[in-house]
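Visitor: Pasting the sequence and the predicted coordinates here, then a few questions.
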Amino acid sequence: MASHVLYFLASAAPPVLHVEEGIHRAQHRGWTVCLGLTPTAASWLGDRLASFAQLTDNPVRVSYPRPGDADVWDPADATLLAPATFNTVNHWALGLTSTLVVGLAAEAIGRGLPLATVTCVNRPLSRHPQFARSVGALRGAGVTVVEGRRVEGGFPWEAGLDGLAG
């Protein structure tokens, strides 16, 4: 059975330092993983990017391709954005696609693909009124939103992957 393609997107929050755990969990479920990172997340993981490309058998992407460049990833069957920061969630909900990660997540909504996110937002920012509006807008668009800080026992990679099932 051929595996399905998962766009595994991540922004710069502490769990990104352990993104290989999420990748392994996705691969264990049969996903072919394509890893996309925000520029800050990529800078945090800088010397490990080549190992992630080897682990996923796909290039790690950080920026949009230039016009005319071929896409280096197969089309996605589903998208997971984890961890998703306050900034990423708000940009995504507002349709501000200044990063590849937010752009791919926004396109996934328009494509009607299974789509989940696990937020990683500190308590003060989670109480900001725009965050609640953004989470509500994403849920209204069909995104499964797992609020990562409210889950005990480490970052909930599995809950994000479970959210792809609907």
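Guide: Everything's here; your move.

Visitor: Please make it C-alpha for all contacts and neighbour counts, starting now.
Guide: Fine.

Visitor: Can you classify Glu158 as helix, strand or coil?
Guide: In three-state terms, and counting by DSSP: H, G, I helix; E, B strand; the rest coil, Glu158 is helix.

Visitor: the helices in this structure, which residues?
Guide: 19-28, 39-44, 49-56, 86-94, 100-111, 123-126, 129-140, 157-162 (DSSP state H).

Visitor: List just the one of the ones you listed that sits closest to Gly148.
Guide: Gly148 lies closest to helix 157-162 among the helices of the chain, at 8.9 Å (Cα to Cα).

Visitor: what's that closest one in contact with?
Guide: Contact partners of helix 157-162, identified using Cα atoms under 8 Å, 6 or more residues apart in numbering, comprise Glu21, Gly22, Arg25, Ala26, Leu80, Ala82, Ala116, Thr117, Val118, Thr144, Val145, Val146.

Visitor: ok, now with 10 Å
Guide: 6, 8, 15, 19, 21-26, 29, 78-83, 115-119, 144-148, 151, 156 (Cα atoms under 10 Å, 6 or more residues apart in numbering).

Visitor: One more to weigh against that first structure:
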Amino acid sequence: MTRTLYLFGSAAPPLFDVAWVVEEAQARGWDVCLGLTPTAAEWVAEGIEGLAALTGHPVRSRYRRPGEPDLWPAPDALLFAPATFNTVNAWALGITDRWTVGVAAEAIGKGIPAAVLPCVNTAQVRHPQFDQSLATLHNAGVRVLYGEGGFVPVAPGQDHVPDYPWGAALDAADTLVSPLTS
């Protein structure tokens, strides 16, 4: 039995590792469906076809039009990484103008196990809404990977995020659902 992971990403520097992350998730037994915020899709536009070939599913970044088929299988878990300041706050507040955030918001209501690994800077986390948003997501059952054992904020303006904890994100996804049985 294959587990399906919805791997969603925002426009933050760790996004450029997404092909490797997909391969790692697949090696752990996940069927990966990749969803990106519109800006994230722009960032990796040249590689979208390759990412679709790697996952075996279309890469999505927008809502379907009425009557369009949903070509993805139902998820067993959802992992939003990297999740920017905007994404974390929009998800917690239920602002679903972006497809990935809309699906993540519905996942809470549908009881789909979810985890979030933020990618934010030290200036953003001083905004009072950020801590409230993390608490809201946590209280809604989302596994929040922030602080020790998750993401530790970096200084503003960094184009590279050293040591983004992709391994911790994939470990969290693995623990969200029962392991595969032989």
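Guide: Arrived safely. The structure presented is a predicted model; accordingly, all values stated were derived computationally and were not measured.

Visitor: residue contacts, Gly46 of structure 1?
Guide: Contacts of Gly46 of structure 1 by Cα under 10 Å, 6+ apart are Pro39, Thr40.

Visitor: on that earlier part again, list only buried entries from the contacts of helix 157-162 of structure 1.
Guide: The neighbour count (16 or more other Cα atoms under 10 Å) marks 6, 8, 15, 19, 22-24, 26, 78-83, 115-119, 144-148, 156 as buried among the contacts of helix 157-162 of structure 1.

Visitor: circling back: any chance of CSV for the helices of structure 1, columns distance to Ala70 of structure 1?
Guide: Below are the helices of structure 1 laid out as CSV (distance: least, Cα to Cα, whole Å):
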stretch, distance to Ala70 of structure 1
helix 19-28, 24
helix 39-44, 21
helix 49-56, 18
helix 86-94, 25
helix 100-111, 15
helix 123-126, 38
helix 129-140, 29
helix 157-162, 28
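
Visitor: of all these, which lies closest to Ser63 of structure 1?
Guide: Nearest to Ser63 of structure 1, of the helices of structure 1 and by Cα to Cα, is helix 100-111 at 5.2 Å.

Visitor: Please say which position in structure 1 Val144 of structure 2 maps to.
Guide: Under the alignment (TM-score structural alignment), Val144 of structure 2 maps onto Val145 of structure 1.

Visitor: gap between the residue nearest to its match when sequence neighbours are not counted and Ser43 of structure 1?
Guide: Closest residue to Val145 of structure 1 apart from its sequence neighbours, by Cα to Cα, 6 or more residues apart in numbering: Thr117 at 5.1 Å. Distance, Thr117 of structure 1 to Ser43 of structure 1, using Cα to Cα, to the nearest Å: 21 Å.

Visitor: Same question for Pro59 of structure 1.
Guide: Here Pro59 of structure 1 is placed at a distance of 16 Å from Ser43 of structure 1 (Cα to Cα).

Visitor: Look at the two and report which has more neighbours.
Guide: Neighbour totals were compared for Pro59 of structure 1 and Ser43, and Pro59 leads with 18 against 14 (other Cα atoms under 10 Å).

Visitor: wait, what's in contact with the aligned residue in structure 2 for the more buried one?
Guide: With TM-score structural alignment as the criterion, Pro59 of structure 1 lines up with Pro58 in structure 2. Residues near Pro58 of structure 2 by Cα under 10 Å, 6+ apart: Cys33, Leu34, Gly35, Ile48, Glu49, Leu51, Ala52, Leu71, Trp72.

Visitor: repeat that for 6 Å
Guide: Pro58 of structure 2 sits next to Ala52 when contact means Cα atoms under 6 Å, 6 or more residues apart in numbering.

Visitor: just Leu176 of structure 2 next, same as before
Guide: Pro113.

Visitor: how about a cut-off of 8 Å?
Guide: Ala77, Pro113, Ala114.

Visitor: Filter those residues down to just the ones in strands.
Guide: Ala77, Ala114 (DSSP state E).

Visitor: give the contact list for the residue nearest to the spatial centre of structure 2.
Guide: Note on structure 2: the residue nearest the mean C-alpha position is Phe80, at 1.5 Å, using Cα atoms, centre = their mean. Listed by Cα under 8 Å, 6+ apart, the contact partners of Phe80 of structure 2 are Leu7, Phe8, Gly9, Ala114, Ala115, Val116, Leu117.

Visitor: So what's the residue count around the third one?
Guide: Burial of Gly9 of structure 2 is recorded as 30 neighbouring residues (other Cα under 10 Å).
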